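Novice: sequence unknown, structure follows:
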């Protein structure tokens, strides 16, 4: 009983250590983002034909924090993934350690790809559509707070959701899930992903469709990649079993001799 309690305390201490490192990394990247927030702001508004306005001093502070937070999240993702890997590393087999470690850079890359997809494809398409339907009925002016909030809604969710294939591969390699489970959950996953698409997109059918379809496509990619990892995993386990049997036979023969 005491051994179990000591083991639990050691795990909690290790988890606390990993959380502290992750939070510290977030704060460092947040400060870096805060330092370069003006350059990032100017890059985002470079193609705007209108000047953004603010309705109060708090809007400016919110923009600074929002931009710095996105930079901090992007920079902290590989750190969090590494700390998570170090936390579960003792329980992994040697081959699992090697495979799971290779997913860490993929998480960061796919997060950036997701942000880029949202910003360069989804955001301008929906933005242009919404501006066009207003026509000459209204004067188009944007507050800085609403403009950047709109960008965040069109990009940040895609950054996280684009990591779904890597997460599926990682969990499959650990034996937590397999492609057949993902296939059985497909209709429920579709429902959840469509709800997410509707929530993060503006309230019109075109925006909902443009956002939801890529999410469903990502889930199908996750299933196919999970199948590849699952087949390789079964093949490796079969090879290990054969090697174990051969070694057992050799040991048996040596004992008989």
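Specialist: Received the coordinates, thanks. Bear in mind that the values here come from a model prediction, so they are computed numbers and not experimental data. Residues are numbered from 1 along each chain as shown.
Novice: going forward, measure contacts and count neighbours with C-alpha atoms only.
Specialist: Fine.
Novice: shouldn't residue 226 be in contact with residue 168?
Specialist: Yes. Here residue 226 reaches residue 168: they are 6.1 Å apart, a contact under CA atoms under 8 Å.
Novice: How much space separates residue 128 from residue 122?
Specialist: Residue 128 sits 10 Å away from residue 122, going by CA to CA, to the nearest Å.
Novice: Determine how far the helix or strand residue 246 falls within lies from the middle of the whole chain.
Specialist: Assessed by DSSP states H and E, residue 246 sits inside helix 205-256. Put simply, helix 205-256 sits 21 Å off its chain's centre (CA atoms, centre = their mean, to the nearest Å).
Novice: ok so, going back, higher neighbour count, residue 128 and residue 122?
Specialist: residue 122 (21 against 10; other CA atoms under 10 Å).
Novice: here comes the other one, which I'd like you to weigh against the first:
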């Protein structure tokens, strides 16, 4: 009877200890979310007065492909106001991405082992840098090439007057597609570190990966050859970089986790 009573007391103590820990985690999560949202709102408010200027910069790849008299139009009467505001919000989201990811990292990091922290931080920094690189690649190289290609094949009797809202949606999709596609090396490294694949398997599957890359590029890019090739070729290069990075990290990971050999 005493043994049952002691068991009940131990379970009660464990439950009473778990409840404060859960409350502490919820309080910490709320604080991190508030900091993340506050940072996003602060940057958004700072960018809001420059929303029209930001849109003018974003429209340059298209305007440079149009005749000198070419301009964008706002089909929606309120589009001239809401579209730049929408762009300012997405620009704030892009600018504050490191801050948002840091808040997520600060919440998760205390529960990670030292080895996991040592690997997670470089992967997180690499993921952010690659996403920015993909967006910059899309803006400076892909968009001018795509719009130049489309303008050359547009009949002269057709006046190109794109809607500002549709243009913004198009550019955001391109940014997201290229930013996410440039995360391929990080995704491959994570798969290798999790033990789901090996660098040797990635090398042997190179042919299938190239076919898959071209299929993905054909699906997520506009229906023109230029943008498809400008996404597929960098992804093939990034696939090779992912193999190299996984081969470099995997031996270090195995060396770090290997324990001392047993002695007789």
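Specialist: Sure thing, it's come through. Being a predicted model, the structure only gives us computed values, none of them experimental.
Novice: What helices and strands are in contact with the helix holding residue 246 of the first structure?
Specialist: Judged by 3 or more CA pairs under 8 Å, 6 or more residues apart in numbering; DSSP states H and E, helix 205-256 of the first structure is in contact with helix 164-173, helix 179-184, helix 186-200.
Novice: Let me know which of these is tucked in deepest.
Specialist: Using mean count of other CA atoms under 10 Å, the stretch among those with the largest mean neighbour count is helix 164-173, at a mean of 21.
Novice: can you give me the helices in the stretch 1-150 of the first structure?
Specialist: 2-35, 37-44, 57-88, 94-101, 103-117, 123-134, 144-161 (DSSP state H, counting those that start in this stretch).
Novice: Of the ones you listed, give the one that comes closest to residue 248 of the first structure.
Specialist: The closest of the helices of the stretch 1-150 of the first structure to residue 248 of the first structure is helix 94-101. By CA to CA, the value is 20.8 Å.
Novice: packing partners for the closest one?
Specialist: By 3+ CA pairs under 8 Å, 6+ apart, helix 94-101 of the first structure packs against helix 57-88, helix 164-173.
Novice: got the angle between that helix and helix 164-173?
Specialist: Calculated by axes from the mean of the first three to the mean of the last three CA atoms, to 10 degrees, helix 94-101 of the first structure forms an angle of 170 degrees with helix 164-173.
Novice: which outside residues touch helix 94-101 of the first structure?
Specialist: Contacts with helix 94-101 of the first structure, where a contact means CA atoms under 8 Å, 6 or more residues apart in numbering, come from 82, 85, 89, 170, 173-174.
Novice: out of these, who's nearest residue 203 of the first structure?
Specialist: residue 170 (34.7 Å).
Novice: related to what we said a few turns ago, mean neighbour count, the helices and strands packed on helix 94-101 of the first structure: which tops it?
Specialist: Mean neighbour counts for those (mean count of other CA under 10 Å) peak at helix 164-173, with a mean of 21.
Novice: and residue 67 of the first structure, what pairs with it in the second structure?
Specialist: Under the alignment (TM-score structural alignment), residue 67 of the first structure maps onto residue 87 of the second structure.
Novice: With residue 176 of the second structure as the reference, measure out to that match.
Specialist: 14 Å.
Novice: Same check on residue 200 of the second structure?
Specialist: Going from residue 200 of the second structure to residue 176 of the second structure by CA to CA gives 30 Å.
Novice: Neighbour count for these two, which is higher?
Specialist: Counted by other CA under 10 Å, residue 200 of the second structure and residue 176 do not tie: residue 176 has more neighbours, with 16 against 10.
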